[in-house]
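K.L.:
give me a 3D structure for the following:
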Amino acid sequence: MQKARNSNIVRIAALLLAGVLLVHIMSEAQLILLPLAWALFISLLILPVTQWLEKKVPRPAAIISVLIIVTALIGLVLYILSFQIVGLLRDAPAVTNKLNDWILSFQEIGEETLGVTNETIAQQVSSSLSGIFSNSLIMLRNSLFSAFQTLTLISVIPLYIFFMLYYRDLFYDGFLGLAKNYRTKASDIISKVNDVVQQYMVGLMGVTVIIGILFYIVLTLLGINYALFFAVLLAVFNLVPYIGVIVASLVVILYTIATTDTLFYPVAVLVALWFIQLVENNLITPYILGSQVRLNPMAALIAIFVGGNIWGVSGMILFIPLLGVLKVVFDEFEELKPIALLLGDYRNQQEVKGKEPTEEL
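P.N.:
From the prediction side, this is the model:
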């Protein structure tokens, strides 16, 4: 009994050590692993289109054609958004002056209701602005390095995508060769992982487009300037579950406060964004994504924070499907099923149990 207990302790310690080592490697090798992760998910996303084109043209031509189409679509969106961004920057001084007027109004309210003098409030605001300014300098310095990293990622990802799609048969055979003792199970795992990631990414893109259109319609009807830019901002930040849309909504609401004369429009924007999020969480996402990833909210939230700490915003987006992939793998091994149980959604597990046939007595 003591020997078995010691063996379990050693096994748990080895797993914890492997986990810490894996996190360290992912953090230190970010420039290598991050573009590979993005390339893998994008490759699975465009794989069906590539396979369809390969029936008509050779594989290299099919892959290059799809990459050109995707790049052209992204370039078109960025080109249209550039006009919105230029206009937004042109209006920045007016927006800043309006925010200063709001600060002065709050100063007067604070002096009348709380007895706090303007000098005290001004000192607090000044110290806060000083802190923001110093932090901004640090962020600017870090952004220069981040810009280099971003350019590196953007230039490398298409190459990774091309080689992953071109040599996918070779990678598949090589993986099965490494797992020759579990060839059938390995093939089944690859098929399930491919289905989960592919359906999740396609569904996620569909949800993003629908949400972006709804945001654009609402902001346009409310007469908010640069509605297209803010709609794209909200849709993109919506890719980060639970957190992203809150941050983007605050930006839109602050801009609305600074560019309107009444509180009606900020309140209307807040209510409209909340209603769209309610519809998205309860109708759009469950209908399109279903339960492909099948993670419980707590596991998803932890994945977001861990991913953000390791890979930044990219980690917040990528770690949800990555954790879903791990759950699919864990489900295939009896020893790892308890971990899959911890990651899974209780409601989905109850549905699965309800479908299991009862044993005959």
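
K.L.:
make it CA atoms for all contacts and neighbour counts henceforth
P.N.:
Noted.

K.L.:
so who does Pro321 touch?
P.N.:
Applying C-alpha atoms under 8 Å, 6 or more residues apart in numbering to Pro321 gives the contacts 197, 200, 293.

K.L.:
the last one: what secondary structure?
P.N.:
By that I understand Val293. Under DSSP: H, G, I helix; E, B strand; the rest coil, Val293 falls in the coil class.

K.L.:
now that it has come up, it's in contact with Gly324, right?
P.N.:
Yes - when contacts are counted by C-alpha atoms under 8 Å, Val293 is listed as touching Gly324 (4.8 Å).

K.L.:
how many neighbours does Val77 have?
P.N.:
11 (other C-alpha atoms under 10 Å).

K.L.:
can you list the buried residues in the host helix or strand of it?
P.N.:
Element membership of Val77, judged by DSSP states H and E, is helix 59-90. Judged by neighbour count (16 or more other C-alpha atoms under 10 Å), helix 59-90 contains these buried residues: 59, 62-63, 66-67, 81, 84.

K.L.:
what packs against that helix?
P.N.:
If contacts are counted by 3 or more C-alpha pairs under 8 Å, 6 or more residues apart in numbering; DSSP states H and E, helix 59-90 sits against helix 30-54, helix 118-166, helix 227-237.

K.L.:
show me how far the shortest one is from its chain's centre.
P.N.:
The chain centroid and the centroid of helix 227-237 are separated by 14 Å, computed with C-alpha atoms, centre = their mean, to the nearest Å.

K.L.:
check stretch 285-304 too.
P.N.:
Remark: stretch 285-304 is offset 12 Å from the chain centroid, using C-alpha atoms, centre = their mean.

K.L.:
quick one: buried residues of that stretch?
P.N.:
Applying a neighbour-count criterion of 16+ other C-alpha under 10 Å, one finds 285, 288-289, 292-296, 300-301, 303-304 buried in stretch 285-304.

K.L.:
the structure of the following sequence is requested for comparison with the preceding one:
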Amino acid sequence: MQSLPAYFKYFIILASLVLTTYVLIVGKPIISPLITAFIIALLLRPLSNFLERGRINRGISAVLSILLVLLVLTGLFYFFSSQVGSITSDLQSIGERFNELLDRANTWMEDTFAVAQGEQNRYVKESLNSFLQNSTAAITGTLSATADFFTSFFLFLITLFFLLYYRRFFVAFLYKYFRPEQHPKVGATLHKVELVVRSYIVGLFSVILIVAILNSVGLLLLGIQHAIFFGVLAAVLTIIPYIGILVGSLLPILFALVTKDSLWYPVGVLILFWAIQFLEGNFITPNVVGGRVSLNPFAAIIALFFGGMIWGAIGMILSIPVLAIIKVICDTVEPLYPIGFLLDNPPIDDPDDPEKTPL
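P.N.:
Below you'll find the predicted structure:
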């Protein structure tokens, strides 16, 4: 390929990127659960090894590892469903407060913009009718999404089982694919991929725990109802890097606006989450996860938005570990060294050496 013209190589690379993106979009129902299962399998491999050293059958150890994942997911589902149930009991008082705020908003709109309340009510009714007319399509889409979720989840469980059960077989395949002199590099790459992914996930869980405690304590001090639920929910959303905690802060802000008589409460919640976001981005995550996954923040943000564009929320969650795996591979394969360098954190410039800082 070295003898090909530069423009021809450019079009080959561009076509490859477009084709890869197209395959990722079309193959999302299959590819996303496979990648998720691969990442979770790397996390669970030490547990499976530990169980097998205890003379437990490999298939049983894989099933027990999967049951642990299901137990964690069930615990989270039970926690959030029970909290939502307790919030539901407050809906009547919340509805009364919401109507009061709506009346105030109508009066303010009438005084400020000279829009009569009758005109406002007519607009609200038209919007409601439009929503009800489109409700059938919304329900159909929801049912379709639910069916797709369970299909993908079933594929995830099956893939996770076989990745754990046949893990040595798949590693043996990789060794057979490469020449014997490349086996040390293959082994080192596999070990580094596993270490990076496992360290990232463990570090992410640690960040979620710390942020959940900070969120819950802060909301409790502000006197916000269901503080633990809102605090844990916002912390769990940190699995979506950079924007997750901001999205998680919207619900407690709205809840404080509806349930409290003073605007200082939602403002206090906003300041609280801004402060925690600052701590999480500048101190907590860099110290807990930073040294384990060395990625350029700009590359991570691009990967985050690209993952969200092609796969939605699951793409945003998977973007950072997948990018970390790509960087490990680029650092190992010599022709890809420049890409691995670009994805890494940039070196600190020396202001005393102008040759190191030409710009």
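
K.L.:
so what sits against both of Val293 and Gly324 of the first structure?
P.N.:
By C-alpha under 8 Å, 6+ apart, the residues touching both Val293 of the first structure and Gly324 are Val196.

K.L.:
mapping the contacts of Pro321 of the first structure onto the second structure, which are still in contact?
P.N.:
Mapping the contacts of Pro321 of the first structure onto the second structure (both residues aligned by TM-score structural alignment, their matches' C-alpha atoms under 8 Å) leaves 197, 200 still in contact.

K.L.:
any chance of the contacts of Pro321 of the first structure in CSV with distance to Phe175 of the first structure as columns?
P.N.:
Below are the contacts of Pro321 of the first structure laid out as CSV (distance: C-alpha to C-alpha, whole Å):
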residue, distance to Phe175 of the first structure
Val197, 18
Tyr200, 23
Val293, 23
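
K.L.:
wait, which of the contacts of Pro321 of the first structure is closest to Leu114 of the first structure?
P.N.:
Relative to Leu114 of the first structure, the closest of the contacts of Pro321 of the first structure is Val293; by C-alpha to C-alpha it sits at 51.2 Å.

K.L.:
ok, the closest one to Val196 of the first structure distance?
P.N.:
7 Å (C-alpha to C-alpha, to the nearest Å).

K.L.:
intersection of neighbour lists for the two?
P.N.:
Common neighbours of Val293 of the first structure and Val196 (C-alpha under 8 Å, 6+ apart) are 324-325.

K.L.:
quick one: contacts for the residue nearest to the spatial centre of the first structure?
P.N.:
Residue closest to the mean C-alpha point of the first structure, counted by C-alpha atoms, centre = their mean, is Ile317 at 2.3 Å. With contacts defined as C-alpha under 8 Å, 6+ apart, Ile317 of the first structure is in contact with 239-240, 304, 307.

K.L.:
wait, which of these is closest to Asn6 of the first structure?
P.N.:
Nearest to Asn6 of the first structure, judged by C-alpha to C-alpha, of the contacts of Ile317 of the first structure is Gly307 at 32.8 Å.

K.L.:
which one is the closest one nearest to, not counting chain neighbours?
P.N.:
In space, and not counting its chain neighbours, Gly307 of the first structure is closest to Gly315: 3.9 Å by C-alpha to C-alpha, 6 or more residues apart in numbering.

K.L.:
the one you found touches Ile302, doesn't it?
P.N.:
No - with contacts counted by C-alpha under 8 Å, Gly315 of the first structure stays clear of Ile302, the gap being 11.5 Å.

K.L.:
how far apart are the longest helix along the second structure and its match in the first structure?
P.N.:
The longest helix of the second structure (DSSP state H) is helix 183-222. Aligned to the first structure and superposed, helix 183-222 of the second structure gives a mean residue distance of 1.7 Å (mean C-alpha distance after the TM-score superposition for the first structure).

K.L.:
pull the distance from that helix to the chain's centre.
P.N.:
Distance, centroid of helix 183-222 of the second structure to centroid of chain: 12 Å (C-alpha atoms, centre = their mean).

K.L.:
packing partners of it?
P.N.:
Packed against helix 183-222 of the second structure by the contact rule (3+ C-alpha pairs under 8 Å, 6+ apart) you find helix 28-53, helix 167-177, helix 227-236, helix 264-279, helix 313-332.

K.L.:
helices and strands around the shortest one, which ones?
P.N.:
This points to helix 227-236 of the second structure. Where contact means 3+ C-alpha pairs under 8 Å, 6+ apart, helix 227-236 of the second structure is packed against helix 183-222, helix 244-259.

K.L.:
could these go into TSV alongside mean neighbour count and distance to Phe149 of the second structure?
P.N.:
Listed next are these as TSV, based on neighbours: other C-alpha atoms under 10 Å; distance: least, C-alpha to C-alpha, whole Å:
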stretch	mean neighbour count	distance to Phe149 of the second structure
helix 183-222	18	22
helix 244-259	19	21
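
K.L.:
and the ones you listed as JSON lines, adding distance to Val72 of the second structure?
P.N.:
Shown next, in JSON lines, are these (distance: least, C-alpha to C-alpha, whole Å):
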{"stretch": "helix 183-222", "distance to Val72 of the second structure": "12"}
{"stretch": "helix 244-259", "distance to Val72 of the second structure": "20"}
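
K.L.:
these: which one's closest to Leu336 of the second structure?
P.N.:
Once those are compared by C-alpha to C-alpha, helix 183-222 is nearest, at 13.9 Å.
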